[in-house]
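Student: Here's my sequence, what's the structure:
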Amino acid sequence: MKTFKNPIIPGFYPDPSICRVGEDYYLVTSTFEYFPGVPIFHSKDLVNWQQIGHVLDRPSQLNLDGTPNSRGIYAPTIRYHEGIFYTITTFVVSATGARKNFYVTATNPSGPWSEPNWLEDAPGIDPSLFFDEDGRVYYTGNRVPPEGPQYPKHVEIWMQELDLEKKQLIGPKYSLWDGALKQIHAQEAPHLYKINGYYYLIIAEGGTGFTHSVTIARSKEITGPYEVCKTNPILTHRHLGRNYPITNVGHADIIETQNGEWWMVCLATRPYGGHYRNLGRETYLVPFIWEEGWPVVNPGKGIIELEMQCPDLVETRWGTEPACDHFEGSELGLKWSFIRTPKEDFWSLKDRPGYLRLKTKKEVITEEVNPSFVGRRQQHMNFSVRTKLEFSPLNEGESAGIVLLQNHNYQLRVEYGLHENQSSIRLIRRSNGQDELLAIQPITTDLLYLKIEAIGQAYSFYYGTTPETWNLLREDVDGTILSSDVAGGFVGAFIGMYATSHGQESCNYADFDWFEYVGY
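Tutor: Alright, predicted model coming up:
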């Protein structure tokens, strides 16, 4: 019996949505304030996934200027119909939660994707598309019930027809369902399907925290009324306790394989070192069957497991991605992200071939701006990061180094720069918006090696001026500030390279020769 390990996509890849085209599977996830937006993955066997691009990879598609932490792109849905891929999502544009829903299209899932088609009078979040057998297309999302909420965070699932030629919603809005678990709150993430003559509506309830869950209802008519499954929730882990290794299970999408098996992708988290989730919400895979017209998830157990039996599909592995990026290509790899949309060329792979050059922008990573930062997701509980940095600080406040980032108010930074006319390496912990100097090492050099090793929530920091000769800067720093359980919000931790001039105009730059991430 072949098995696979969950999560199938580790690290901050939440709110998965999936579609199948023949023997190929495509999956997208949320990105919030990070750019490019909405990574898209390809698989042949539902277990091994390869990123093939981003859905929103141009500033014209996604302008994140001024977007607060944990706002931005929420819960995309991907669907395929008659030769065209559709991805629909929500752009939460402000701290007050102002929302705009839009969809984009492509004939090739790796892109290019179209410019956004913005939908008017489409309240709520988590939009999805359903293509019915009669050729009509429907939009589903959530909203406050028209008659008003009956309890805190009471929302309902609503539906309206979408005219693909006019690219707008048309006709009446229909209230479909306000969930199976009254008072649980936060009904969201709706997906409609038609299976064996029934319209099935799968949603998430209970919020994105510990009480997250998946529920389902069905109807013979798309507009309802919807019959509630008596075994709801069909998937949750909240009854297993906070010490169970997989928690916060919810936000599901389902797919039937070409061999007739049914599988569900959903999000969940792996707390460690206590109930801390530095890795963010990850993508998981679990099988289900149909009994008397209703899903039974992982029969006999009803939960997601860290190791499960593989789908009945031919295993297709992709080439292993190198642990070390030597920046020898003409473009950054797909794993790299920016904070918000870059509007200027603050980074380059061409100015010094074989190096990633970051300009010392005046923007700082402690504000909700677009700093000179290039990062990747933390994907393991235990990992090490190393980089080779060439940098000569010329003016007060210029610095460069590595950042472990949860958001602008919670982070760990190891920086080499000029402070009070003295060049030094500094380790700074930022918590609740306040910087604390944990370690400082005066040093003058043009070349620096930096290393971070994390064993669970213990993060240790090292530096050196020659290869593989490491000096301890600070050992066993508490990493729990990199969890949303401390910092708030919805994102997972990022690790990346950073340069700044701390509010001053600067023509300086930092060159990173390579960046290595090893998880274990």
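
Student: going forward, measure contacts between C-alpha atoms and count neighbours the same way
Tutor: Will do.

Student: Let me see the contact set for residue 263.
Tutor: Applying C-alpha atoms under 8 Å, 6 or more residues apart in numbering to residue 263 gives the contacts 254, 255, 256, 257, 285, 286, 287, 288.

Student: now residue 95
Tutor: Contacts of residue 95 (C-alpha under 8 Å, 6+ apart): 67, 68, 71.

Student: Buried ones among these?
Tutor: 67, 68, 71 (16 or more other C-alpha atoms under 10 Å).

Student: Show the contacting residues for the last one.
Tutor: This means residue 71. Per C-alpha under 8 Å, 6+ apart, neighbours of residue 71: 32, 33, 91, 92, 93, 94, 95, 97.

Student: Let's see that with 10 Å instead.
Tutor: 31-34, 64, 90-99, 489-491 (C-alpha atoms under 10 Å, 6 or more residues apart in numbering).

Student: can you check residue 415 too?
Tutor: Contacts of residue 415 (C-alpha under 10 Å, 6+ apart): 398-403, 424-428, 440, 450, 497-500.

Student: let's see 8 Å
Tutor: Neighbours of residue 415 in contact, by C-alpha under 8 Å, 6+ apart: 399, 400, 401, 402, 425, 426, 427.

Student: distance of the spatially closest residue to residue 273 that is not a sequence neighbour from residue 318?
Tutor: Distances taken as C-alpha to C-alpha, 6 or more residues apart in numbering place residue 457 nearest to residue 273, at 5.9 Å, with adjacent residues excluded. Between residue 457 and residue 318 the computed distance is 31 Å (C-alpha to C-alpha, to the nearest Å).

Student: Please generate a structure for the following sequence too, so the two can be compared:
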Amino acid sequence: MPTIRNPILPGFNPDPSILRVGEDYYIATSTFEWYPGVQIHHSKDLANWSLATRPLNRRSQLDMRGDPDSCGIWAPCLTHDDDRFWLVFTRVKRKDGSFKDAHNYIVHSKTIEGPWSDPIYANSSGFDPSLFHDEDGKKWFANMTWDHRRRPLLFSGIALQEFDPEAEKLVGPRKIIYYGTDLSLVEGPHLYQRSGYYYLLTAEGGTAYEHACTLARSKDIWGPYETHPDKHILTAKDAPFNALQRSGHGDWVEAPNGKHYLVHLTGRPTTHERRCVLGRETAIQEAYWGDDDWLYIKNGPVPSLHVEVPGTRDDEPYWAEQNYTFEDGLHKDFQWLRTPEIERIFSTEGGKLKLIGRESIGSWFEQALVARRQTHFSYDAETTIDFSPTDERQFAGLTAYYSRYNFFYLTVTAHSDGQRELLIMSSEESWPDGKLRFPTDPVKIPNEGKVRLALTIRGKKLQFFHALEGEETLKEVGPVLDASIVSDECGGHQAHGSFTGAFVGVACSDLNGTAAEATFDYFGYLPRKDESDRYEI
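Tutor: Below is the predicted model of the structure:
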């Protein structure tokens, strides 16, 4: 059987939920504050994946304005009941401090492409919901629960309640069915049926380097659940030098040939600081059933970098240069932040990307920022901007972005006297205050003409460049910057608090409130291979 190299969904693609319908496999992953909500990838062979849809794509389904960084859409669960697809997810409004404001919803569709229904409200008792379709026809809703009185760990177990699809609500008693193990922080529940047992797969240990998949089972769906003899069927917590770290939050699927596979969250740290620039990614492991009716990971519990799957991966698309133009609208690789009212932040009329300056970069409400995931440790990116700022409160340009606390931003802006200039804005190592740094003095440029902006990332080294209209050669702007800052570990929170990944794209702000517009002719993304990229696919 062919061997592929993990991850199967590189870059920011966390909390995978996998489903097979006939010969088609689907994986749903979290999108947090990025719009539209939830990514669903499709494959025929578990090796080659393509983005099929982002189902939460209209205001009646999702409006995340005001949601803090790494809030928004958490941990979707995708299932099928032989009639329609079901997707459950959490919408998080607050995650820091003693409280979690997390609301769970259900949507459904006859086809994976949609249209998907408006959300059905389920509950707000915790996050990471899942929907299980029992053989007897009942549907069960499970989620972790949260108790703000517990110290120091606020996770209080996995709750179960029946869902009535006709009434479109949870009904009957709710019960905590599993409290997890001594690793604690039990979350991410998925239920299955096999050989007379209900199996409960959970995530434990948080989403950093202690992360794990824990399995339990019971003859009765209400429990009691006994924990797997190995406790954790997948984890890298005791293998600090393994290529795949932070491994947990999984879901399994059976292939037509009877083999089982577990998909799971993982991270590939780089630098001595162990920073996961590409965020939390999706990997796959082969699994098997033991004579004791327990699931085990082949060569586990430590996740393998190389795994046998039915298909052979075509790596050519992964390394292909992407030259995005806008004649046919915004390419599916791109997302924006929080708002469903895209007409207020961008348009592609005339075959160009026009950004409408709104709030500052990093705003939790309305900012014009359009970007794609960083999916390679090293790459080049460039664009051409047409922008005529009048003062320092108008700025637009090229950004390597993680969150309001962590980004690098080469802007076309102006001095207070109206003289146009280039300025690098950085929030490097600014947590928790988010104050800007300016790594170099502004560079004066003519007040008329387009400007070509570019950046290169080689491992942890980021360099900005520019060229004026009519110039062919790019010139360096500013010093070499630490690209590893744009990572989970520096995303504005302590461990277990930043959940997305690095993006690269374009942005525009007008803090005068006059909606100044910046126009971009194209966007280029060119993957590069660099000797520092130890774990590149």
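
Student: circling back to that earlier point, neighbour count: residue 457 and residue 318 of structure 1, which is higher?
Tutor: Per other C-alpha atoms under 10 Å, whichever of residue 457 of structure 1 and residue 318 has more neighbours is residue 457, with 21 against 12.

Student: re earlier: show me the contacts for the residue nearest to residue 273 of structure 1.
Tutor: Counting by C-alpha under 8 Å, 6+ apart, the residues that residue 457 of structure 1 touches are 272, 273, 381, 477, 478, 479, 480.

Student: same thing with residue 72 of structure 1?
Tutor: 31, 32, 33, 34, 64, 90, 91, 92, 93.

Student: Closest one of those residues to residue 417 of structure 1?
Tutor: residue 34 (26.2 Å; C-alpha to C-alpha).

Student: neighbours around the closest one, how many?
Tutor: 24.

Student: Might one say that it is in contact with residue 339?
Tutor: Yes. Residue 34 of structure 1 is within contact range of residue 339, at 4.8 Å (criterion: C-alpha atoms under 8 Å).

Student: What about the aligned residue in structure 2 for residue 518 of structure 1, how many residues nearby?
Tutor: Using TM-score structural alignment to pair residues, one finds that residue 518 of structure 1 aligns to residue 526 in structure 2. By other C-alpha under 10 Å, the residues close to residue 526 of structure 2 number 16.

Student: and the gap between residue 526 of structure 2 and residue 399 of structure 2?
Tutor: Noted for residue 526 of structure 2: a distance of 15 Å to residue 399 of structure 2, by C-alpha to C-alpha.

Student: Check residue 114 of structure 2 too.
Tutor: 32 Å.

Student: These two: which has the busier surroundings?
Tutor: residue 399 (28 against 14).

Student: okay but that one is in contact with residue 502, surely?
Tutor: No. With contact defined as C-alpha under 8 Å, residue 399 of structure 2 does not count as touching residue 502 (10.2 Å).

Student: now the contacts of residue 415 of structure 1 as JSON lines including secondary structure and distance to residue 184 of structure 1?
Tutor: Converted to JSON lines, the contacts of residue 415 of structure 1 look like this (DSSP: H, G, I helix; E, B strand; the rest coil; distance: C-alpha to C-alpha, whole Å):
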{"residue": "399", "secondary structure": "strand", "distance to residue 184 of structure 1": "48"}
{"residue": "400", "secondary structure": "strand", "distance to residue 184 of structure 1": "46"}
{"residue": "401", "secondary structure": "strand", "distance to residue 184 of structure 1": "44"}
{"residue": "402", "secondary structure": "strand", "distance to residue 184 of structure 1": "41"}
{"residue": "425", "secondary structure": "strand", "distance to residue 184 of structure 1": "49"}
{"residue": "426", "secondary structure": "strand", "distance to residue 184 of structure 1": "46"}
{"residue": "427", "secondary structure": "strand", "distance to residue 184 of structure 1": "43"}
